[in-house]
Each structure stands twice: as C-alpha cells, then as structure tokens.
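Undergrad: my questions are about this predicted structure, shown below with the sequence.
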Amino acid sequence: MSEPSADLLTPVVDDDGAPFWEYAARGELRVQSCADCGELRFPPRPCCPYCHSFSCDWRLMNGKGVLWSYVVPHPPLLPAYAAQAPYNAVIVELADAPRIRLVGNVVASADAALDSVDRGRLRIGAKVQVTFGRLPDGTTVPRWLLERP
C-alpha cells in the first residue's frame, strides 16, 4: 500500500461547514439540523431548505451507513493520487439519516492509504462504519470501514 502524498485534496472550510470539521477533529460525525423544524441538511448551509429558518444545531450521528455508490477512477483524476491507484471514491448513505449522503473512501483503518481495500470487496448496500483519518496537512476527515472485513 502506498503512502499518502502531501498534494492530496483537502476540504475547503467555510463558515457554514466549519463545525462539521471541528467535530470530525474530535472523532464525531455530526450533521447540521434545523433548530426550528429538526430537519437534517448536508452539505451545511445557512438557511433551512424546509422552513427557511437560520437557526441550526449539529446532531450526532451513529456513524453507520451503507455504500450508496462508488467508483474506482482509472487513471487517477489528479496526479497526487497516482501512487494510490486504484483507489475507491464512495458515497455513503447514513443509516440514521437516509437522506444524508457523504463522500469519502473505504479504507482498512483510519489512516490507511486509499488503496488499502481490495475494490472487489465493495458492493452497493455494504454496511460501513465511520472512522476518522488525518490528512498530511493535519485535517481530520471521515473515512469508512467495511463492517464485515
């Protein structure tokens, strides 16, 4: 397995999404929710699309989900990812918030390389559990572990 490159993409943190990344750094998967109507929303934004309130909370999720979709880029889309190819890019639907889907990677452990899981083990509907890995710049990002290794 390959070592991660310092040139990998890192999240762009804006005012609305900053709490998501702060919670991730603490090992918590939280999703923005409306403080008035309770609806969850992702990606984070200033106004609730359901009731138009500007009040929000951050609800703790259980970290479980299912693979909703995935792709294995051939060749890698960016040169910094070439050393880890082939790797997966996944969309995970959260078990306790089925309308919420997060993008990430299935890995063998929190800080494992993106190519650490054989792509033949990936299946739509596979159960996953969140883990948190650190990028070379120190940013903590959600990643996903297969529940049945």
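TA: Okay, I see it.

Undergrad: from here on, just use CA atoms for contacts and neighbour counts.
TA: Noted.

Undergrad: residue ranges for the strands of the protein, please.
TA: For the chain, the strands defined by DSSP state E occupy 30-34, 40-41, 56-60, 64-71, 89-94, 97-104, 127-134, 140-146.

Undergrad: of the ones you listed, which is nearest residue 119?
TA: strand 64-71 (9.2 Å; CA to CA).

Undergrad: who's in contact with the closest one?
TA: 88-96, 123-130 (CA atoms under 8 Å, 6 or more residues apart in numbering).

Undergrad: what angle do that strand and strand 89-94 make?
TA: Here strand 64-71 runs at an angle of 150 degrees relative to strand 89-94 (axes from the mean of the first three to the mean of the last three CA atoms, to 10 degrees).

Undergrad: any buried residues in stretch 119-138, and which?
TA: By 16 or more other CA atoms under 10 Å, the buried positions in stretch 119-138 come out as 122, 126-135.

Undergrad: what's the farthest-apart pair in the residues you listed?
TA: Between all members of those, the farthest pair (by CA to CA) comes out as 126 and 135, at 25.1 Å.

Undergrad: which residues does residue 93 contact?
TA: By CA under 8 Å, 6+ apart, the residues touching residue 93 are 65-68, 99-102.

Undergrad: would you turn the residues you listed into JSON lines with distance to residue 57 and neighbour count?
TA: As requested, these are arranged in JSON lines below (distance: CA to CA, whole Å; neighbours: other CA atoms under 10 Å):
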{"residue": "65", "distance to residue 57": "21", "neighbour count": "26"}
{"residue": "66", "distance to residue 57": "24", "neighbour count": "22"}
{"residue": "67", "distance to residue 57": "26", "neighbour count": "23"}
{"residue": "68", "distance to residue 57": "26", "neighbour count": "18"}
{"residue": "99", "distance to residue 57": "17", "neighbour count": "11"}
{"residue": "100", "distance to residue 57": "15", "neighbour count": "17"}
{"residue": "101", "distance to residue 57": "18", "neighbour count": "21"}
{"residue": "102", "distance to residue 57": "18", "neighbour count": "17"}
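
Undergrad: comparison target below:
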Amino acid sequence: MTEKKRSDHGAAPEKPRADIPTVEDATAPYWDAAGQGRLLIAKCGACEKVHHYPRPFCPFCWSEDVTAVEASGRGTLYTYSTVYVNDLHPFKSRLPYVAALVELEEGPRVMTNIEGCEPEDLEVGMAVEVAFRSLTDELEATVFRPAAEVAQ
C-alpha cells in the first residue's frame, strides 16, 4: 500500500481552484494578453483561417503553423441564455448572469459572458465589444458588453 506524499510541512499538496482556468503553455499568451486588455485569436499560416480557443494546431487543416494575432474585440451577439439558477461556486454569487456565444468580426465564435447591461436589454445580432473581469490578481477573464455608441 502506498501513502500519499506530503510536503515537508505535513500539508496535503495544494489542489488547483476549480473556479480558475488552468494556464498551460499553449494558452499562456492568451491569458497574458487578456491581462493587458487585449483579445488574441489564432491564425493558421498554412490555410490562413482564424480560430478560437487557443490551441497548438489548426482545427481546419491540422497544421501546427499557428500564431496568435490580436482580434479587434468587436463582435455580434450570436445567441445567449440568462442563467438564474446555479448552485456552483463561483457562479452562485453572480446570479443572474448571461452565458453567450459571440461571433467575432474576424469570424470565430467565442463562449463568454455578457456584462454591463440588464439581460432584458440584450438582443441577438446586437454589437458587442470585449471587456475583461479580474479572476485573481494575475488572471483576467474575457467577457463582452454592449458596444459603445460611436460618436458621429
């Protein structure tokens, strides 16, 4: 029978928090850019298509010639759902919240949350723009909000 190893201090190894994304080598540039207020998507050097979520290969042609490029941060609300019941941490403290799919100007669709407005003010097809919400001192979540009116 094997025993679980403990640190020199006798404490069990720290488990990652379930409410915080795991930052891996392939996704670190995405999270670093979010911390700087920039949204990155990936572009394939072989087929020239863009995609999102960050990964080390192209989902269209499977090439590994993928680089991160900055997105405009503008998009359209493709679909959404207002969540009124969720007993899981940290979502319970955010109720109600809007889970959404945003189609970026560049083409990819992004799973996200819509913030900065009342759920009843949302409309499929409305213009949205990227925003960021702090998860920790070092980590920002990409969210979207209704686009600001363009001054004319």
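TA: The structure has been received and is ready for your questions. Source: prediction; values computed, not measured.

Undergrad: of the buried residues of stretch 119-138 of structure 1, closest to residue 42 of structure 1?
TA: Nearest to residue 42 of structure 1 among the buried residues of stretch 119-138 of structure 1, with distances taken as CA to CA, is residue 130, at 16.4 Å.

Undergrad: isn't that closest one right up against residue 142?
TA: Yes - in this structure residue 130 of structure 1 lies within contact range of residue 142 using CA atoms under 8 Å: 6.2 Å.

Undergrad: mind listing the shared neighbours of the two?
TA: residue 29.

Undergrad: what two of the contacts of residue 93 of structure 1 have the greatest distance between them?
TA: Once CA to CA is applied, the contacts of residue 93 of structure 1 give 67 and 99 as the farthest pair, at 13.2 Å.

Undergrad: leaving out the residues flanking it, which one is nearest to residue 66 of structure 2?
TA: residue 44 (4.5 Å; CA to CA, 6 or more residues apart in numbering).

Undergrad: counterpart of the one you found in structure 1?
TA: Alignment note (TM-score structural alignment): residue 44 of structure 2 maps to residue 34 of structure 1.

Undergrad: surely its match touches residue 40?
TA: Yes - with contact defined as CA under 8 Å, residue 34 of structure 1 reaches residue 40; the gap is 6.4 Å.

Undergrad: for residue 133 of structure 2, what are its contacts?
TA: Applying CA under 8 Å, 6+ apart, one finds that residue 133 of structure 2 lies in contact with 140-143.

Undergrad: which position in structure 2 aligns with residue 19 of structure 1?
TA: Aligned partner of residue 19 of structure 1 by TM-score structural alignment: residue 29.

Undergrad: roughly how far does its match sit from residue 118 of structure 2?
TA: Distance check for residue 29 of structure 2 against residue 118 of structure 2: by CA to CA, to the nearest Å, it reads 32 Å.

Undergrad: turn the strands of structure 1 into CSV, columns for distance to residue 8 of structure 1.
TA: As requested, those are exported to CSV (distance: least, CA to CA, whole Å):
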stretch, distance to residue 8 of structure 1
strand 30-34, 24
strand 40-41, 27
strand 56-60, 28
strand 64-71, 18
strand 89-94, 14
strand 97-104, 13
strand 127-134, 12
strand 140-146, 12
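
Undergrad: which stretch among these comes nearest residue 11 of structure 1?
TA: So among the strands of structure 1, strand 140-146 is nearest, using CA to CA, at 8.4 Å.

Undergrad: that closest one - contacts with which helices or strands?
TA: Applying 3 or more CA pairs under 8 Å, 6 or more residues apart in numbering; DSSP states H and E, one finds that strand 140-146 of structure 1 contacts helix 18-25, strand 97-104, strand 127-134.

Undergrad: quick one: average offset of it versus structure 2, please.
TA: Compared with structure 2 after fitting, strand 140-146 of structure 1 deviates on average by 1.2 Å (mean CA distance after the TM-score superposition for structure 1).

Undergrad: and that strand, which stretch of structure 2?
TA: Going by TM-score structural alignment: strand 140-146 of structure 1 matches residues 140-146.

Undergrad: which residues touch residue 40 of structure 1?
TA: Neighbours of residue 40 of structure 1 in contact, by CA under 8 Å, 6+ apart: 31-34, 97, 100.
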